[in-house]
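Trainee: pasting a predicted model and its sequence here:
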Amino acid sequence: MSVGWSIHRLQLLHELQMRGTITAVATALSYSPSTVSHQLTQLEREVGAPLLQPDGRRVRLTAAGETVAAHAARVLSLEEQTRDELDVDNPMPAPVRIAALQTSARALLPRMLDMLVVSHPGLRVEVWVIPPEEGLFEVEARGFDLVIAEQYPGHTREHRPGLDRVSLGRDPIRLAVSPDSPIYSLEDARGAAWTMEPRGTAVRSWCVQQCRGAGFEPDVRYSSADLLAQVRLISSGHAVGLLPEQLLAGDESPVRLIDLPGSPTREIFTAAREASAESKGVIAVREALQHAFHDATAVFEDPHAMPHVE
């Protein structure tokens, strides 16, 4: 009689396909590399075919390994759907793990949590603030249930397999300068010191293109993924930068915002695995996020809410 394949070991193979190395799998799942290797060897015995082969100091999946990994993804999705169906009658939805970008964590999460306290009291929500690129990957890899991500004009995010995508709305992007800055247009910022996110990010590329479109190469002296640090540099007059409105929600650092040509906006969206998109917890969180985004937008549209906007 043939032996059934362990779902746990199938998950490890799926993780290896996603993450690329046994060390990365071990780190993500809090195992030792030797434990992961041993479990994958056991899976090869269950399947009856070699699933891995050496590739330098690493391993890679064989053709059979790729086939079994694709099967593993289907099995894990079916298991997740089944769990959600069984959870329908449960008065308390399963916890929801969220990967959020910094601006949305600042502008939306407090409002979202306030709403969930009323609509779904007791629902456990866990949040990690990480870059959108990492968040989208980790949702696909089942590290999170939902990601709040962004995409800038002309820099769309990859549509990862098995993930849905729901737009929350648009967030205006403007040039931010100190209150007493002599700069009143993007062209005026030609000789200014700039602060931007690190090289290789979509937003850095977009910001540089805006400057080049205005006829100059930006002098980027300060590079930081911490947008609040960027706000402090701008507020104190040491730099200028292109910032989304959401970042300034509740921030007391005075900045003056200047409209950009074409009034560009970034899109804020959520993504979840298709297998879990209909779960009670994910639906509840998405509904609360949509209301929070609407409320945040209404605050920014209030002419008295942003005294330094022009």
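Mentor: Cool, got the structure. Since we're looking at a predicted model, the values are computed, not measured.
Trainee: C-alpha only now, for contacts and for neighbours.
Mentor: OK.
Trainee: can I assume Val59 sits in a strand?
Mentor: Yes - according to DSSP: H, G, I helix; E, B strand; the rest coil, Val59 belongs to a strand.
Trainee: confirm for me that it is in contact with Leu52.
Mentor: Yes - at 6.1 Å, Val59 counts as touching Leu52 under the criterion of C-alpha atoms under 8 Å.
Trainee: tell me which of these two has more neighbours.
Mentor: Set Val59 next to Leu52 and count neighbours by other C-alpha atoms under 10 Å: Leu52 wins out with 19 against 15.
Trainee: and the helices in the stretch 151-300 of the chain?
Mentor: Assigned by DSSP state H, counting those that start in this stretch, the helices in the stretch 151-300 of the chain fall at 202-213, 227-235, 280-301.
Trainee: the structure to be compared is supplied as follows:
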Amino acid sequence: MFELRRLRLLHELSLRGTLAAVADALSYSPSTISQQLAQLERDAGIALLVPDGRRVRLTEQGAALAAHAARALDADEEMRAELERLQPSIAPVRLAVLQTAARTIVPTALTLLAERAPMLRVELAEVPPEEGLFELSARGFDLAIAEQYPGLTRAHRPDLERHTLGLDPLRLATRGAAGPLGDLADRAWVMEPVGTAAREWAVQQCRAAGFEPDVRFSLADLGAHVALIASGHAVGMLPDLLWNGSRPPVTLGALPGDPAREIFAASRRSGAGRPGIRLVRDAIADAFDGLGAA
């Protein structure tokens, strides 16, 4: 009989690629991971890993067992969700959020939850959407608030389901009056780091306007974007959700086509039935709707 804990280690290795990455994600030592996977090989009676330079890779049998491990983990989560429905518990809900949601949606959602389910514990981490969705699939989180930019699609993971919260308009941000986007070709730009959907989308807007942006400032903190723009050191593109009804310290202008990003909540299909996850997701949706009403 295979032990579920060891199967999860194999599943994590199939996702993350290295023993060190698995150890870091699960707060184990690499030697502990190696020992547990070696025991799993003995349980299976066949080689699951082979050396590949300084790393290891899954054998064909290892990949097959990793796929079965994913299904076993889903089944375990579904069983726990069913038990939680029959006997409500206070199992914590681990939530991954993008920065603007942490500043605006989450505080209101937590206030709603304090009234609706005061015993429910919500654990929050601010992570980029790309990382949040990956870790959600890897069971590091139970729920994620993420974004999708117009014209840029995210891969649809079959193990995740999405619930659209609404649209968040995107605008040109400058200090003082500014003309069309094409007039800012010679200005310094601040954008989010390379590899993020926000960066790719913003660069594409500039290219469509006929120029390659001079990105001098690459920062994940949108508050730093605002400070650089307000002080006249850069221009950028910012979402309305950042302001949440407050007066922006920058000048906001229209972008071609009046674009908006989609904000959505995602959860694993196997755990979506958990009452706690539903409560948090509903509170997030109500909080977002409340912002629109304001």
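Mentor: Perfect, thanks for sending it. It should be emphasised that the depicted structure is a prediction, and the values quoted were computed from it without experimental measurement.
Trainee: TM-score for these two?
Mentor: Remark: TM-score between the superposed chains equals 0.97 [TM-score structural alignment, normalised by the length of the second structure]; 294 aligned residues with a C-alpha RMSD of 1.3 Å.
Trainee: right, so of the helices of the stretch 151-300 of the first structure, which gets closest to Ala26 of the first structure?
Mentor: Proximity to Ala26 of the first structure (C-alpha to C-alpha) singles out helix 280-301 among the helices of the stretch 151-300 of the first structure, at 27.2 Å.
Trainee: aligned partner of Ala64 of the first structure in the second structure?
Mentor: Under the alignment (TM-score structural alignment), Ala64 of the first structure maps onto Gln61 of the second structure.
Trainee: and of the helices of the stretch 151-300 of the first structure, who's closest to Leu146 of the first structure?
Mentor: helix 280-301 (7.2 Å).
Trainee: just checking, what packs against the closest one?
Mentor: In terms of contacts (3 or more C-alpha pairs under 8 Å, 6 or more residues apart in numbering; DSSP states H and E), helix 280-301 of the first structure is packed against strand 96-100, helix 109-119, strand 166-177.
Trainee: just put the ones you listed in CSV and tack on mean neighbour count and distance to Leu228 of the first structure.
Mentor: What follows is those, written out as CSV (neighbours: other C-alpha atoms under 10 Å; distance: least, C-alpha to C-alpha, whole Å):
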stretch, mean neighbour count, distance to Leu228 of the first structure
strand 96-100, 23, 15
helix 109-119, 16, 16
strand 166-177, 20, 12
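Trainee: got those as TSV, with distance to Arg160 of the first structure columns?
Mentor: Shown next, in TSV, are these (distance: least, C-alpha to C-alpha, whole Å):
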stretch	distance to Arg160 of the first structure
strand 96-100	16
helix 109-119	24
strand 166-177	13
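Trainee: looking at the ones you listed, which is nearest to Glu44 of the first structure?
Mentor: Evaluated over these, closeness to Glu44 of the first structure peaks at strand 96-100, with 32.0 Å, by C-alpha to C-alpha.
Trainee: in the second structure, point out the residues matching that closest one.
Mentor: Using TM-score structural alignment, strand 96-100 of the first structure lines up with residues 93-97 of the second structure.
Trainee: how distant is the matching stretch from the center of its chain?
Mentor: In this view, stretch 93-97 of the second structure has its centroid 9 Å away from the chain centroid, taken as C-alpha atoms, centre = their mean, to the nearest Å.
Trainee: thinking again about what came up before, closest to Ser37 of the first structure out of the helices of the stretch 151-300 of the first structure?
Mentor: Closest of the helices of the stretch 151-300 of the first structure to Ser37 of the first structure is helix 280-301, at 33.6 Å (criterion: C-alpha to C-alpha).
Trainee: next, the angle strand 96-100 makes with the closest one.
Mentor: Angle, helix 280-301 of the first structure to strand 96-100, by axes from the mean of the first three to the mean of the last three C-alpha atoms, to 10 degrees: 40 degrees.
Trainee: and helix 280-301 of the first structure, which residues are buried?
Mentor: 280-282, 284-286, 288-293, 296-297, 300 (16 or more other C-alpha atoms under 10 Å).
Trainee: which one of those residues is nearest Met18 of the first structure?
Mentor: So of the buried residues of helix 280-301 of the first structure, ranked by how close each gets to Met18 of the first structure (C-alpha to C-alpha), first place is Val282, at 23.0 Å.
Trainee: looking at it, that closest one is touching Ser276, isn't it?
Mentor: Yes - assessed by C-alpha under 8 Å, Val282 of the first structure is found in contact with Ser276 at 7.4 Å.
Trainee: got any residues that touch both of these two?
Mentor: Common neighbours of Val282 of the first structure and Ser276 (criterion: C-alpha atoms under 8 Å, 6 or more residues apart in numbering): Asp145.
Trainee: give me the mean distance between stretch 63-75 of the second structure and the first structure.
Mentor: Stretch 63-75 of the second structure: mean distance to aligned residues in the first structure after superposition is 0.8 Å, counting by mean C-alpha distance after the TM-score superposition for the first structure.
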